Structure formats: C-alpha cells, structure tokens
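**Student:** Sharing a model that was predicted from the sequence below.
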Amino acid sequence: MFAIRLARRSCATAFPRRYFFNFSRKVEPPPTSRALRPDDDDPELFHLHSQSPNRDIRMRGERIKKLASCPVCLNVEGTRRNVKHECPDCGWPTHCSGEHWEQDEEHAKYCTRLRQVNEDDHDLRSGREMHEYAMPGPIPYGEVVSLSNWDIFYYTRGFPSVDTDRAGRHLSKLLTYPMTIAGVLHEYSSLTTRNQRLTPEGLRSLNALRTSLHAPMGAPESHGPSPERPPVRLFLLGARAESSLPPHVWNQLSLMFPSATLSIYHIGPEVSLPKVSLPPEEQASSAPESSPTPSAASERKGETGAAADAMAITPAEKEALKSLRVWKPEIRELRMSKYTRNEVSVWGVPSYMNPINDQLQIGALRSPYQDIHEKFGPFDPYTDVFFAFQPGFGFPSQHTPGITQIASPSEWGNVIPLILETKCALFVTGFSPEDVERDVRSLEGVPGVAGEFDWILTPGENPFKSERWEVAEFDPRLMVRTNWGIWGIRGKRRELQEVA
C-alpha cells in the first residue's frame, strides 16, 4: 500500500492536472532567469538590497545607488546616470531602469557571482551557528600539515569538515591573511623552486627565516618558545582589514610554528585600535549613543511599527549619503583585553600591544611606516620579514597627480627603499591578475627601487587566496578576490670584489 501511495504521489507531482474547460488555454512556462544560479543557491538567503533584513546590506545598496553608473547609459548613450533598478536575479542595484536592465545582455556574465555574494552576506548575518569557524588547537606531535591548497590544509590541519562551498568561502576569507603568511614561510610551503615560484635567492632568504621559525633538523617540534631562537617580527605594511581580525585567528598562524615566538605589527594610517589607544577626539566620537530598548519601541509603535523602524535608515545615515563621494569603510574599534597595553609613550604614535600567549603578541601603530622605521632597527633577515597586502603600488597617487603611489613620496615612495636597505624579504599580494601585473610594472623606473632588488618569489596565484568574491560599490561589475596573487623581492646583494 505504501508503494502504491508513493507512486500516486509521484505521478501527481510529475503531471499537472488539466481541467476539461481549460483544454484550449496555453500553459505559460515558468519565468526563467537570464543567468545561471550558483551551484549552492539557497532562495531563503536571497533578498533585494532594498528589502534586506540587515541594515548594513540596505546601506550598501544605498551607497551603490549614489556611486555606481548605469552601464547601458555609459556605453550606449554616452551619459552618466546613477543606478536605481535592482536586478531581480541577483538583488543588486545594477541599472537606471528596468528597460536598460532588459537591454543589457552583458549583465548575465556577472549576475551569478553577484547572487552568490548576496546569499553569502545574508548567510553571515543570518544568526546561525557558524560551525566552520571552529578553529583547531595545537598540532599533535608527529602530525604534518600540508600547505598545498585550502582543501588539503583543512584536512591535514584537523578542521571540522567543510561540507559546502559557502562554508569554504567564509572560512577562506577569514584565514586568507594568516595563511598567506604561513603558506610562504612554512617549510612545507607549496611555493618551491621545483614549480619555479621560488628563486635561488628566495630559497636562501626563506632558509634563513626558517632557522628561526622551525626546530633544527632532527629535533622535535616542541610547543613553546625556545631561548635559542629570537622572536620573529612580521611587519604588515598599510594594514587595514587584517588589523581588525580577532586574535584567535592570528593564533592559527602561531600554531603553525610551535617552536617560534612571533611578534606581529600592523602599521599604517588606517589600522584598527582599541579605544584606550585612540586619539582623544576619536574616543569622544566612538562613544555609543543611547537608544531605546526594543521592548520600549514595541510598546510605543507595536510590532508593525517596530519592524518598519528597523528597516528605516536613520537621519544621520541619510545625511552621510547626501555628501557621499568616495566611500571608505569605517575603521573598526578593537575590543581590549586585560593584557592590552597602550604603547603611545613607546612609539610616539597611537599604538597598542596585546600579548596573546607566550608565543604570540599582536600590536598596531597608526602611522606612516617611514615615520617609525628607525625605531624598529636594527633589522635582521633571519628574524624580520615584511608583508604588504594589496598595497596598490601601481595605482595613481592620491596626493601627487601624474605618478603612481610607489613613486609618490607621501605614499610608498619613501617606504620601499627603506625596506630594500634592510635586505629583509618583502612579500606583496594583489587582488587580481591585473592588479599583480600593475604593481610589478610600477617598480620600473622608480628611483631607489628599480635595479635595487632581487626576485625571491615570482608573481603568480596565491594558493591561500580568499575564495569569496568582493564587489566594488562604485561598479558592481568589478569583482575581485582578496590576496589572489603573491610575489616577493629583497634588497639586492652586491658582491664585494677585492682590490689588488
């Protein structure tokens, strides 16, 4: 009987009912999207930006409408109109009107990725328990971690099973900064001379660093710092998003080197700081404003009014949108632990230092690097290494028109020569193949840089890039991946010749 019922149910769903008086009515096919949906599409996570339950996403939609231009107006009519129409397939504001959205056949190339980002953002803010963010502890004795790619790393490192592509994208975005560093410096790095990514000079530089990061050959990798090896200093130049990562995320980098002591310094004018280290004017502005409790709001307006109030944009946000020209993400304020120290008196700039454990300490200095370079000296290629995540060397200077940022003295022009003088390794990432090529080409013809460095890592794809697409708010068609590529240089070694 159960089999008969199941067969009847399947027949009923496979063949829709047709009534006698509807025999001449044309059955309309269901509406189909012009673009393919993502493989892991979840309709419950899809929302138009203007109808999103999350305020941050609604505000992003408003910013896009202020910054982005309709591609049909630009390419066909030669005019500039802001986008207003939200694509029903991806949920992003993409065109000035529904007519232009229907005319734009190119949008199908971007629609699938935009819908994927839309659903990923709503999944992150859905309130579900993020099981993929459960971080493993110390590496058990005798186990080896492979750094070939994300999947093999997750498996050999002991992460909980990453069952979906969406979970993998979330986790890779969180870990791309620390694991990019580990993927270069670790002795089991996938970047080797065999695959022609590492040069002979690069092998010498990394062997020097690895003597400080790993136990000597044949000795066990004991957990805890060793008095025989000095701390390894990691300087992250122009730090932005990476400076706001939680300490336990950076601790994953420390666990990859159980015998080393790491000191991580985030340096740049946009680093995140705890409130105790902020300048006085920022401390006053960062004080949270008093707001009525949800219960009080619901008593005044009822459930319907409270829901509408939650969807509304505040007057302050509307005012900020009116004067919007080029939007920059807000610099986050870090949570302070009881061990956080205010280092303003030590460095002379807004700064802090937070000892995480006996193997890791994290600090940040809000200052251009050239202003504090001398305070970090002397430098040692065996213990010091520099990283610049997506620095934009090849982009036009914001302060000196007509030149690139790496040639501008107010940006990177005075920084790179100082690093090359130390003879320490400098590794640079880019968010796309074009960005990597642009930064590499910008090295040519710059005084103090061109001809003053040796290649240690050839430009190419980073195995620990973020798997998630990031969308530009001034043009949603522009999508990149954090730390897509990586390359490295070091100050040129000049052989001295004896004079007879």
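**Tutor:** Okay, I see it. Numbers count the residues shown, from 1 in each chain.

**Student:** contacts and neighbour counts: CA atoms only from here.
**Tutor:** Noted.

**Student:** In stretch 95-103, which residues are buried?
**Tutor:** Buried positions in stretch 95-103, judged by neighbour count with 16 or more other Cα atoms under 10 Å: 95-97, 100-101.

**Student:** Helix, strand or coil: sort out Ala296 for me.
**Tutor:** Counting by DSSP: H, G, I helix; E, B strand; the rest coil, the backbone at Ala296 sits in helix.

**Student:** For Met311, see how far away it is.
**Tutor:** Distance, Ala296 to Met311, by Cα to Cα, to the nearest Å: 17 Å.

**Student:** The two: which has the busier surroundings?
**Tutor:** Met311 (16 against 11; other Cα atoms under 10 Å).

**Student:** where exactly do the strands run in the stretch 151-300 of the chain?
**Tutor:** All strands of the stretch 151-300 of the chain, identified by DSSP state E, counting those that start in this stretch, fall at 232-237, 262-267, 273-274.

**Student:** what packs against the last one?
**Tutor:** In this case it means strand 273-274. With contacts defined as 3 or more Cα pairs under 8 Å, 6 or more residues apart in numbering; DSSP states H and E, strand 273-274 has these neighbours: strand 333-334, strand 351-357.

**Student:** about what we covered before: out of the buried residues of stretch 95-103, list just those in strands.
**Tutor:** Using DSSP state E, the members of the buried residues of stretch 95-103 that fall within strands are His95.

**Student:** For the buried residues of stretch 95-103, give me CSV that also has distance to Gly445.
**Tutor:** CSV is the format used below for those (distance: Cα to Cα, whole Å):
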residue, distance to Gly445
His95, 41
Cys96, 43
Ser97, 46
His100, 44
Trp101, 44
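
**Student:** Presented hereafter is structure B, for comparison with structure A:
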Amino acid sequence: MASRLRPLAPMLRTLPRTAVGEARVSSTLASLAAARAASSARRSLSLKSFFTTRKPKSDTFTSQFEPVLEQADLFHPLSKSPLEPVRTKAEWIATHGTCPVCKELSPDEKSKPPKHECPDCGYPTHCSEEHYEMDQEHHKHVCGILREVNEDEHDLRSGRRMKEFEFPGAQHRDEAVNLSNWDTFLYTRGFLSMNSERSMRHVSHVLTYPLTIGSVLHQASPYQLGKDLTIEGLKSLAALRHTLHPAIISGITQSQDLRTTATHTVRIFCLGARAESHLPPHIYMQLAYLFPSTAFQIHFVGPDAIPPHTKSKESHQHVHYDQMTFVYDNSLYETYHAEAGPFNPYYDVFFLFSPGLAHPATKEMWKPTIPLLLDTKCAIFGTGFDEQDVMNDVNEIESAGYELDWLMKPRENAFRSLKHEVNMTDVRQSAQCNWGIWGIRGRRYDVRPSDQ
C-alpha cells in the first residue's frame, strides 16, 4: 500500500514589534479603510457581478498538485492509458492471463492469453474478438466492476489533491463515535465530506485493517450478542474492553503523555501479515483515536511483514509512533510464540487477515500455528476475501477437531474494503479485502462441584 500525502502546516512568519513599526502599520490600515469605504460608496450593482465566475484562491499546498488527468477523463483502455504503470499492467495481463472461453472449450490445453480489450471496461479479457462476443453473457456481470477498478486506478494516479486522505486527528473524550458503518464512522469522526463513491472506496481500502480491529474491540461495536456474537464471544470482548475503556482518573488530562498515564498496554498480533504491515503508522492512529487512554503494541508476524519505507533487512524491528509501538518480525509464528508469551486474554488479541487456512498453498503453514493460538485462550479473529473464502476457512477449522469456542459467527464485515481487487491471471475474479469476519478461542471449561 502506498503511503498518502498529508497536508503541510503553512509557514507563519512574525516580524518584530517596534513603536515605529506599529505607527506605520496603523497609518496604513487607516488609509486602506478609508479607500475601501470610498469605493463601496461609489459601487453600483451590476448583473455581470452575479454571473461572473471567480477563480478560487490558491494556496501553497494546493499549487503543488498539477493533475495529469481530469475527473471527466479517467476511463482509458489499459493498453492506451497515458500512465505508464497502467500500460505495464495491461502488458502483464496480456502475457500471463487466460482467456475464459479457451479454458472452457479446451480445459486440458493451455489457454491463450487475453489480447482483446473490452471497449466498455478497458481490460484485456479474451484472446480474440470472436471469443469476446461468445462470452458476453458471463462478461456483462463483471464488466461494471472492471470499469470501476479501471477508473479508480487512474484517479489515484491522476495527480489531483487527494483530500479524502487528509484524516482528522484526536477526538475529544466527550464526543461519541458511531461504528455502525463507514458513513456514520466518517461523519462522527469529522472526516472531510466524501462527495463520491470513488472517494469512499479509496478511504475504505486504506482504513479497512485498523477499523476492522477497532469495530470488534470497541464498546460501540456494531456486532451484537445473539445476532453476531456468542455468549463466549461477549465474555472475551468484555475482558478486552475492560482494559481498552478504563475509568477516567481525575487529575489526568487528555493532553498528558499517554506513556506516563496508561496503566496497561494492549497487544494486537497480526499473523501472516502482508498488506496490513505495509501501511504507514499514521493510518493506524485512527485505531488509537478510538481508545485515547490505551497504549498499543501491534505485532506484524510473517515472512511478508516488512515496515513501510525502509531498506533495512533486519528480521526483527521496532517502530515507535505516538501511543503505538509497531513490531515487525518476518519469522513464522511458531518461532515467535515463545518470545511473545506469556499471554493474557485481558490484554492480548489475534487477528488473521485473509489467512487462507484452507488454501492449498498456505494450509500446511497454519497447522502448527492454530493449536498454539488456541492454547493462549485469547480471542482470535479472522477475515476473508469473499463468502466462499470465509466458509472455506471456517470449514477447515471445524473439520480439524480443535477444542474451541466460537466467539463470532461468520458474517459480512461492516468495515470491509469497498474497493474490488482484480485477479490479473483471470480478470473475471475479484475480491474485497476483509469482506467477511469470524472469531474463535480455545475452549474453557467451567469448574463445578462434583455433586453437580
């Protein structure tokens, strides 16, 4: 994930105050006021003034953005795009992709690469125009998504000022946050108004990881007992929320250093971390703002867990950012487990973002990890790209015979990414990051007297 530009504070310059200087300023202001009054007295109404468009004032920050593409010019066939990275993407698809008609007609033979671009979505979809016409019944269901992805990618690279990525800072303790969905969250958190669905897709794609975590752990979570959470799920989250929402201590103000006032640190372990570990630290501050009295450690563990904007090749790194500490370790979790322990269900929680527990390429990698996670008795939450991906992981867990309790029933994630990701080897397939969510925990047994 690429990092986003944030607005720079304007440079303010102050001049020394002297008696002579103040006299000159006062004289100048008086002259300007007199001239303005005289001008307004002579000014007459003109119809021209009602219809003349005035150029908006430009500021130093805005003037550095010179759009390469205008908003009305975002659709381009990938191979003819004015942006080189998009043309390179078209070449990759045309070389390594597959024609769906060839695959159906000759399943035992290698499919021809898609050289023909659909005029409606701009993607290379079929090996020839003939096969494109034959597949219209199926292609029409994905054509709209592909065009949307096409325009979104051109918009991100257009060079315009991306105002939707100018995120708000900390919120006052007395101001409530509504976590029902993306719209209510962005509104109650004071984000700039999203004037298009495209802006919503951009923002949700960046914030889906911290907000998926926050929406589960927060006391204003959209997930409710019975509908989404089990009794065991409510117990596990109640333990975590006891730490995340401590009682306000008199004498401690919001402006004080959290490192000196926080009594506990909550540890969030993201296992098999990939894209979530590449986000800039300030993105995860949107999670921290939901819990202003809590210090966090976020552990990204996995072979692809690499800090953003670093050339270091060290396998274990720490990054400190305000009230959060980020730990990056590119080892497998079974190696990291002993170092991270001991664990406490009140302070520790695990997240597996689209882990692929049932996928043939990663299935064996997770087998030694899941029993270790269940032994901690801490809450474990996982996500999936779509309904089929979620149910594959759930069925894999249930068929393995683990002793566990379900905390959250498999369901659609309220803070899934609204943006589609296209499979470049088969453009008919697309997915949304963190589409669905589920939760488990190692089984606990109640101790009862023998006469019961």
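**Tutor:** Arrived safely, thanks for sending. In this text, all values refer to a predicted model and were calculated from it rather than measured experimentally.

**Student:** care to give me the TM-score?
**Tutor:** Overlay of the two chains. TM-score (TM-score structural alignment, normalised by the length of the second structure): 0.79; 376 aligned residues with a Cα RMSD of 2.1 Å.

**Student:** quick one, which of the helices and strands packed on strand 273-274 of the first structure is packed in tightest?
**Tutor:** strand 351-357 (a mean of 20; mean count of other Cα atoms under 10 Å).

**Student:** Report the angle between that strand and strand 262-267.
**Tutor:** 160 degrees (axes from the mean of the first three to the mean of the last three Cα atoms, to 10 degrees).

**Student:** where does strand 351-357 of the first structure sit relative to the chain's centre, distance-wise?
**Tutor:** Put simply, strand 351-357 of the first structure sits 22 Å off its chain's centre (Cα atoms, centre = their mean, to the nearest Å).

**Student:** Find me the equivalent region of the strand or helix carrying Val25 of the second structure in the first structure.
**Tutor:** Element membership of Val25 of the second structure [criterion: DSSP states H and E] is helix 19-42. Here helix 19-42 of the second structure fails to align to any part of the first structure, judged by TM-score structural alignment.

**Student:** if you line the two up, which stretch of the first structure does stretch 372-381 of the second structure fall on?
**Tutor:** Using TM-score structural alignment, stretch 372-381 of the second structure pairs with 418-427 in the first structure.

**Student:** Which strands or helices does the top strand by length along the first structure pack on?
**Tutor:** Secondary structure of the first structure per DSSP E: the longest strand is strand 453-461. In this structure, strand 453-461 of the first structure packs against helix 200-213, helix 433-441, strand 485-491, with contacts taken as 3+ Cα pairs under 8 Å, 6+ apart.

**Student:** mind listing what the counterpart of Gly363 of the first structure in the second structure touches?
**Tutor:** Applying TM-score structural alignment, one finds that Gly363 of the first structure aligns to Val327 in the second structure. Val327 of the second structure makes contacts with 297-300, 316-319, as judged by Cα atoms under 8 Å, 6 or more residues apart in numbering.

**Student:** Now distance to Glu317 of the first structure too, for the helices and strands packed on strand 453-461 of the first structure, in JSON lines please.
**Tutor:** Formatted as JSON lines, those follow (distance: least, Cα to Cα, whole Å):
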{"stretch": "helix 200-213", "distance to Glu317 of the first structure": "48"}
{"stretch": "helix 433-441", "distance to Glu317 of the first structure": "33"}
{"stretch": "strand 485-491", "distance to Glu317 of the first structure": "36"}
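
**Student:** quick one, which of the ones you listed is nearest to Tyr141 of the first structure?
**Tutor:** helix 200-213 (16.7 Å; Cα to Cα).

**Student:** counterpart of the closest one in the second structure, which residues?
**Tutor:** Under TM-score structural alignment, the match for helix 200-213 of the first structure is residues 231-244.

**Student:** Give me the contact list for that stretch.
**Tutor:** Contacts of stretch 231-244 of the second structure (Cα under 8 Å, 6+ apart): 217-219, 225, 264, 266, 291, 293-294, 345-348, 378-379, 405-408, 439-440.

**Student:** now stretch 120-133 of the second structure
**Tutor:** When contacts are defined by Cα under 8 Å, 6+ apart, stretch 120-133 of the second structure is touched by residues 75-78, 90, 93-94, 98-102, 112-118, 143-144, 146-148, 150, 427.

**Student:** try 7 Å
**Tutor:** 76-78, 90, 93-94, 99-101, 112-118, 143-144, 146-147, 427 (Cα atoms under 7 Å, 6 or more residues apart in numbering).

**Student:** cool, and stretch 395-411 of the second structure?
**Tutor:** Residues contacting stretch 395-411 of the second structure (Cα under 7 Å, 6+ apart): 228-230, 232-233, 357-358, 436-443.

**Student:** ok, Tyr346 of the second structure to Tyr289 of the second structure distance?
**Tutor:** In terms of Cα to Cα, Tyr346 of the second structure sits 20 Å off from Tyr289 of the second structure.

**Student:** same thing with Ala170 of the second structure?
**Tutor:** Taking Cα to Cα, one finds Ala170 of the second structure at 5 Å from Tyr289 of the second structure.

**Student:** Which one of those two is surrounded by more residues?
**Tutor:** Tyr289 (19 against 15).

**Student:** where exactly do the helices run in the stretch 151-300 of the second structure?
**Tutor:** 182-188, 197-217, 231-244, 258-261, 281-288 (DSSP state H, counting those that start in this stretch).

**Student:** Kindly present those helices as JSON lines, with separate columns for distance to Phe50 of the second structure and mean neighbour count.
**Tutor:** Converted to JSON lines, the helices of the stretch 151-300 of the second structure look like this (distance: least, Cα to Cα, whole Å; neighbours: other Cα atoms under 10 Å):
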{"stretch": "helix 182-188", "distance to Phe50 of the second structure": "33", "mean neighbour count": "16"}
{"stretch": "helix 197-217", "distance to Phe50 of the second structure": "32", "mean neighbour count": "20"}
{"stretch": "helix 231-244", "distance to Phe50 of the second structure": "55", "mean neighbour count": "18"}
{"stretch": "helix 258-261", "distance to Phe50 of the second structure": "53", "mean neighbour count": "14"}
{"stretch": "helix 281-288", "distance to Phe50 of the second structure": "43", "mean neighbour count": "19"}
